[in-house]
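Asks: Okay, sequence plus prediction incoming.
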Amino acid sequence: MAIPTPTDIQLHQTSRKLEIAFSDGARFELPYEFLRVYSPSAEVRGHGPGQEVLQVGKRDVLINAAEPVGLYGINFFFSDGHDTGIYSWEYLHDLGVNQAALWDEYLKRMDAAGASRDPGIAQMFEHRPKTK
């Protein structure tokens, strides 16, 4: 089965959402915050299971720019300086399909960590998983 490819991509700065339509007819609105906290970068995902870094204080993050990467993806340049991690078309499609469950999981992790989505001094420190 072929991986769906984008037919339309729009960044909406006022609503802080990426609107993306795919060749399979799917259309998603992905908030910038959601894209930032689910960045495919090693900085966010770590280098293996259990090494994920909880992203806090990202509620107001913007995407300042986007740049295509070959024919397979896109790189976003976020207002907090994050600019690593290639969002493949397949990954963006999966984020759209699983958005509700992923967002719920993120909010539960934030609650468990006692962290906040709001930027501020308390969020200047990254919340890393505790080591045993």
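Replies: All right, it came through fine. Owing to the predicted nature of the structure, the values given are computational and were not obtained by experimental measurement.
Asks: Could you use CA atoms for every contact and neighbour count after this?
Replies: Noted.
Asks: so where does Glu43 fall, helix or strand?
Replies: Using DSSP states H and E, Glu43 sits in helix 42-45.
Asks: Could you list every helix and strand in contact with the helix or strand that that helix is followed by?
Replies: Where DSSP H and E defines the elements, the next helix or strand beyond helix 42-45 is strand 63-69. Counting contacts by 3 or more C-alpha pairs under 8 Å, 6 or more residues apart in numbering; DSSP states H and E, the secondary-structure elements packed against strand 63-69 are strand 73-78.
Asks: Please point out which parts of the strand it packs on sit buried.
Replies: Neighbour-count burial for strand 73-78, with 16 or more other C-alpha atoms under 10 Å as criterion, is recorded at 73-78.
Asks: Second structure follows, compare the two:
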Amino acid sequence: MRKNTVRPTDIKLHQKSRILEVTFADGSRFELPAEYLRVYSPSAEVRGHGPGQEVLQVGKQSVNIVAIEPVGTYAVLLRFDDGHDTGIYSWDLLYNLGIHQDRLWREYLSRLEQAGHGRT
């Protein structure tokens, strides 16, 4: 964890809407869809073991989070209903996913389209 990490003050899972709501100590509040968190999982399964080894995640529009488990004082492990449970989401990662959500989501949709996949 970095020295200037902004820590969450509240994490709420909204199962029905498939949204993870995270509020941080600086007042920032993000509503992060389960699909977004799943396709940007920090796991090696998604990110690979180095640059250029990322694996495009497809067919995740209906995925949901079934459990949130604390990892020390620096992160949470998210368990998804598609069986994915190997990504540890640090506070820094969750904050960055929130801050850059619009751009990252557009990039993901662009990569899906370029690969010939849709979200139907």
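Replies: Yep, it's here. From a predicted model like this one, the values you see are computed outputs, not experimental measurements.
Asks: ok, back up a step: how much does the helix holding Glu43 of structure 1 stray from structure 2?
Replies: In this overlay with structure 2, the average offset of helix 42-45 of structure 1 from its partner residues is 0.3 Å by mean C-alpha distance after the TM-score superposition for structure 1.
Asks: tell me, that helix lands on which residues of structure 2?
Replies: The aligned range for helix 42-45 of structure 1 in structure 2 is 44-47, by TM-score structural alignment.
Asks: Okay, buried residues for the matching stretch please.
Replies: Buried residues in stretch 44-47 of structure 2, defined by neighbour count with 16+ other C-alpha under 10 Å: 45-47.
Asks: so where is the longest helix seen in structure 1 in structure 2?
Replies: Longest helix in structure 1 by number of residues, with DSSP state H as the criterion: helix 99-113. Counterpart in structure 2 of helix 99-113 of structure 1, with TM-score structural alignment as the criterion, is residues 101-115.
Asks: in structure 1, which residue is closest to the centre?
Replies: The geometric centre of structure 1, computed from its C-alpha atoms, lies nearest to Leu35 (C-alpha atoms, centre = their mean), at 2.0 Å.
Asks: quick one: contacts of the match of helix 42-45 of structure 1?
Replies: For stretch 44-47 of structure 2, the surrounding residues in contact (C-alpha atoms under 8 Å, 6 or more residues apart in numbering) are 39-41, 53-57, 87.
Asks: now with 10 Å?
Replies: When contacts are taken as C-alpha atoms under 10 Å, 6 or more residues apart in numbering, the neighbours of stretch 44-47 of structure 2 outside the stretch itself are 38-41, 50, 53-57, 84, 86-87.
Asks: Spit out the contact partners of whichever residue in structure 2 pairs up with Val56 of structure 1.
Replies: Residue-level alignment of Val56 of structure 1 against structure 2, with TM-score structural alignment as criterion, gives Val58. Contacts here follow C-alpha under 10 Å, 6+ apart; on that basis Val58 of structure 2 touches 35, 39, 108, 112, 115, 117-119.
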